[in-house]
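S.K.: this is a predicted model, with the sequence first.
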Amino acid sequence: MSATILIVEDEARLGDILEQYLRREGFHTERAATGPRALELWRAARPALLLLDLMLPGLDGLEVARRVRAESEVPIIMLTARDEEVDRLVGLGIGADDYVVKPYSPREVVARVRAVLRRSQPVPSAPATLHVGALTLDTAAFEARCGDEVLDLTVAELRLLAALAQAGGAVKSRSELLFALGALERGTDERTVDAHVKNLRRKLGACGEGLETVRGVGYRLRA
């Protein structure tokens, strides 16, 4: 059974586009254009995730998120035309799982929906030792090797590398990687991830050839 996504967006054109892309990817959708209607549909449909616009009639998105979060841990991705840092921090501070600023690519939103849903599902414990090509990562010892060479990585770089290695070649969004760094709740800028990846590529040498950028989404590590 496909997951239900509740789209809360008062701009009909944007809502139509999001609905089209999500349904094309196999999701079921529900639509609301006001804050009160969003709460009604959330309680009735019990969606797997909310795509929640910040500026809504009736109740704004932040208040909707507060009321939902008071009763449930359902994932929430905020959508807004306001990109001020304080707005982002407030959105994340009340329990939003991600934050996308307009204008956005619908494909990016779908990718973030998938990423947040993956992150919200319980996963089995990862093995202590991970292998990606010639790269070996021992998460118990917090040590990475390229062949026989021990790599001089920071704690943040090791955490980032572990998150990518555990993904098995799947793309990890910048917000997911921030979460792995333990920085998302503190409002650290996503460009921090880019800086860590740049350093990782330099330090990994030949073992970093599989560390790929996926434009507009994030990164992946392939053998």
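M.R.: Perfect, I can see it now. Just so it is clear, the model here is predicted, and its values are computed rather than measured.
S.K.: switch to C-alpha atoms for all contacts and neighbour counts from now on
M.R.: Will do.
S.K.: and the strands in this structure?
M.R.: Secondary structure of the chain (DSSP state E): strands at 4-8, 28-32, 49-53, 76-80, 98-101, 129-132, 135-138, 143-146, 149-150, 172-173, 211-214, 218-221.
S.K.: winner for burial among those strands?
M.R.: Most buried of those, by mean neighbour count (mean count of other CA atoms under 10 Å): strand 49-53, with a mean of 26.
S.K.: on that earlier part again, can I get the strands of the chain in JSON lines with distance to Ala165?
M.R.: Output for the strands of the chain, formatted as JSON lines (distance: least, CA to CA, whole Å):
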{"stretch": "strand 4-8", "distance to Ala165": "29"}
{"stretch": "strand 28-32", "distance to Ala165": "31"}
{"stretch": "strand 49-53", "distance to Ala165": "26"}
{"stretch": "strand 76-80", "distance to Ala165": "25"}
{"stretch": "strand 98-101", "distance to Ala165": "22"}
{"stretch": "strand 129-132", "distance to Ala165": "7"}
{"stretch": "strand 135-138", "distance to Ala165": "8"}
{"stretch": "strand 143-146", "distance to Ala165": "11"}
{"stretch": "strand 149-150", "distance to Ala165": "17"}
{"stretch": "strand 172-173", "distance to Ala165": "10"}
{"stretch": "strand 211-214", "distance to Ala165": "10"}
{"stretch": "strand 218-221", "distance to Ala165": "6"}
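S.K.: among the ones you listed, which is nearest Leu204?
M.R.: Of all the strands of the chain, it is strand 143-146 that lies closest to Leu204, at 7.0 Å by CA to CA.
S.K.: and the closest one, what does it pack onto?
M.R.: Packing contacts for strand 143-146, counted by 3 or more CA pairs under 8 Å, 6 or more residues apart in numbering; DSSP states H and E, involve strand 135-138.
S.K.: what's the strand it packs on packed up against?
M.R.: Here strand 135-138 touches strand 129-132, strand 143-146, going by 3+ CA pairs under 8 Å, 6+ apart.
S.K.: now tabulate those in a markdown table and tack on distance to Glu30.
M.R.: Shown next, in a markdown table, are those (distance: least, CA to CA, whole Å):
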| stretch | distance to Glu30 |
| --- | --- |
| strand 129-132 | 40 |
| strand 143-146 | 45 |
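S.K.: to Gly15, which of those lies closest?
M.R.: Per CA to CA, nearest to Gly15 of the helices and strands packed on strand 135-138: strand 129-132, 40.1 Å.
S.K.: what packs against that closest one?
M.R.: Contacts defined by 3+ CA pairs under 8 Å, 6+ apart place strand 129-132 against strand 135-138, helix 155-166.
S.K.: take this one as well and set it beside the first:
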Amino acid sequence: MRVCAAPPFTADAPRVHEARWRAHDLLRVSRLAPVDGEPDWVRDAFARAPFAVVRRAQAAAGFVAVGVRGVTRAQRFGTWINDEDIESSISPESLLDVEPLAKHAAFPALLALASLRAEVGALREFVWGPTGSAGFELATRASTISESSDLDVLIRMPERCDQSTIQALYDALALTAQRSNTRVDAQIETPTGGVALAELAAGKPRVLVRASDGARLVADPWATL
């Protein structure tokens, strides 16, 4: 997030793990409470699309860490919502059956998504879906994606995969990106957090895992404490 609001709870408030909402879920919200230091564009963005994206941050009971999207790449604001204001949630994988807005269907990122849905066998054994601007537009029906947008996808991988499977997945997505003239940025959701598919495919001895309590380098993102 470019900017983040101060938490609406004290520093010593116990943090809780809320399993109902996961990172990258889109939440339709009835109210977004104003906070100090809120960028000027936030109110207009929320009026245009009353949704927020669950982000990776710990929260006290009754609150959820979210991000608000504006109309440009630079307009990202991290804030907090009361869970009583959540009307519904949409997971990335639930968006695979949603048709894009007709005026944007030929944009490279959405062409890449259509190709992944129809052709890429390497993905079929996984639960996955679009995030980022493509996911936001599919969920909210608000114009968000542009001709230059990348395609972001989340792939759920709760169990360890061998390196050949990881490499095949990376190669398949790279080929789709090349054919669609765009970039496909895939994040793997593991038991310890999110990891870039590119890092796993590179066979690094340690990879950067992003979790609700921060980012860290780990040797095995599938190892649980």
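M.R.: All right, it came through fine. Nothing here was measured: the structure is a model prediction, and the numbers come from that model.
S.K.: could you get me the TM-score between them?
M.R.: Once superposed, the chains reach a TM-score of 0.29 (TM-score structural alignment, normalised by the length of the first structure), with 119 aligned residues with a CA RMSD of 6.4 Å.
S.K.: and after the helix or strand containing Ile81 of the second structure, which helix or strand comes next?
M.R.: Using DSSP states H and E, Ile81 of the second structure sits in strand 76-82. Next helix or strand after strand 76-82 of the second structure toward the C-terminus (DSSP H and E): strand 86-90.
S.K.: and that next one, what's buried?
M.R.: The neighbour-count check on strand 86-90 of the second structure (16 or more other CA atoms under 10 Å) flags 86, 89-90 as buried.
S.K.: which SSE is immediately downstream of that strand?
M.R.: Next in sequence after strand 86-90 of the second structure, counting helices and strands by DSSP H and E, comes helix 108-119.
S.K.: which elements pack onto whichever helix or strand comes after that next one?
M.R.: Using DSSP H and E, the helix or strand that follows helix 108-119 of the second structure in sequence is strand 127-131. In terms of contacts (3+ CA pairs under 8 Å, 6+ apart), strand 127-131 of the second structure is packed against strand 151-156.
S.K.: what about 10 Å?
M.R.: Strand 127-131 of the second structure sits against helix 108-119, helix 132-140, strand 151-156, strand 184-190, with contacts defined as 3 or more CA pairs under 10 Å, 6 or more residues apart in numbering; DSSP states H and E.
S.K.: TSV for those, including distance to Ala60 of the second structure and mean neighbour count?
M.R.: As requested, those are exported to TSV (distance: least, CA to CA, whole Å; neighbours: other CA atoms under 10 Å):
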stretch	distance to Ala60 of the second structure	mean neighbour count
helix 108-119	36	20
helix 132-140	26	23
strand 151-156	26	21
strand 184-190	23	22
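S.K.: between the ones you listed, which one is closest to Val3 of the second structure.
M.R.: Proximity to Val3 of the second structure, assessed across these by CA to CA, is greatest for helix 132-140 (17.3 Å).
S.K.: the closest one versus helix 108-119: what angle between them?
M.R.: Counting by axes from the mean of the first three to the mean of the last three CA atoms, to 10 degrees, helix 132-140 of the second structure lies at 70 degrees to helix 108-119.
S.K.: CSV for the buried residues of strand 86-90 of the second structure, including distance to Ala196 of the second structure?
M.R.: Listed next are those as CSV, based on distance: CA to CA, whole Å:
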residue, distance to Ala196 of the second structure
Ile86, 29
Ser89, 24
Ile90, 22
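S.K.: Ala168 of the second structure: which of these is nearest?
M.R.: Ile90 (28.5 Å).
S.K.: from Ile81 of the second structure, how far off is that closest one?
M.R.: 16 Å (CA to CA, to the nearest Å).
S.K.: with Val42 of the second structure instead?
M.R.: Distance from Val42 of the second structure to Ile81 of the second structure, counting by CA to CA: 14 Å.
S.K.: related to what we said a few turns ago, and the strand holding Ile81 of the second structure, what other elements does it pack with?
M.R.: Partner elements for strand 76-82 of the second structure (3+ CA pairs under 10 Å, 6+ apart): strand 3-4, strand 51-54, strand 63-69.
S.K.: most packed of those?
M.R.: Mean neighbour count (mean count of other CA under 10 Å) peaks for strand 51-54 among those, with a mean of 26.
S.K.: picking that back up, show me which of Val42 and Ile81 of the second structure is the more surrounded one.
M.R.: When Val42 of the second structure is set against Ile81 and neighbours are counted by other CA atoms under 10 Å, the residue ahead is Ile81, at 23 against 19.
S.K.: do I have it right that that one meets Glu87?
M.R.: No: the pair Ile81 of the second structure / Glu87 is not scored as a contact, 11.7 Å apart, by CA atoms under 10 Å.
S.K.: spatially nearest residue to Ile155 of the second structure (excluding sequence neighbours)?
M.R.: Nearest residue to Ile155 of the second structure in three dimensions, chain neighbours excluded: Trp128, at 4.3 Å (CA to CA, 6 or more residues apart in numbering).
S.K.: with Leu113 of the second structure instead?
M.R.: Nearest non-adjacent residue to Leu113 of the second structure (CA to CA, 6+ apart): Leu151, at 7.3 Å.
S.K.: Tyr99 of the first structure now?
M.R.: Using CA to CA, 6+ apart and skipping residues adjacent in sequence, the residue nearest Tyr99 of the first structure is Met78, 4.7 Å away.
S.K.: kindly report the same for Ala38 of the first structure.
M.R.: Going by CA to CA, 6+ apart, Ala38 of the first structure has Ala32 as its nearest residue, at 5.2 Å.
S.K.: what about that neighbour, distance to Tyr21 of the first structure?
M.R.: Where Tyr21 of the first structure is concerned, Ala32 of the first structure sits at a distance of 17 Å (CA to CA).
S.K.: Ile76 of the first structure too?
M.R.: Distance from Ile76 of the first structure to Tyr21 of the first structure, by CA to CA: 18 Å.
S.K.: Gln166 of the first structure contacts Ala180, doesn't it?
M.R.: No: using CA under 10 Å, Gln166 of the first structure is not in contact with Ala180; the gap is 11.2 Å.
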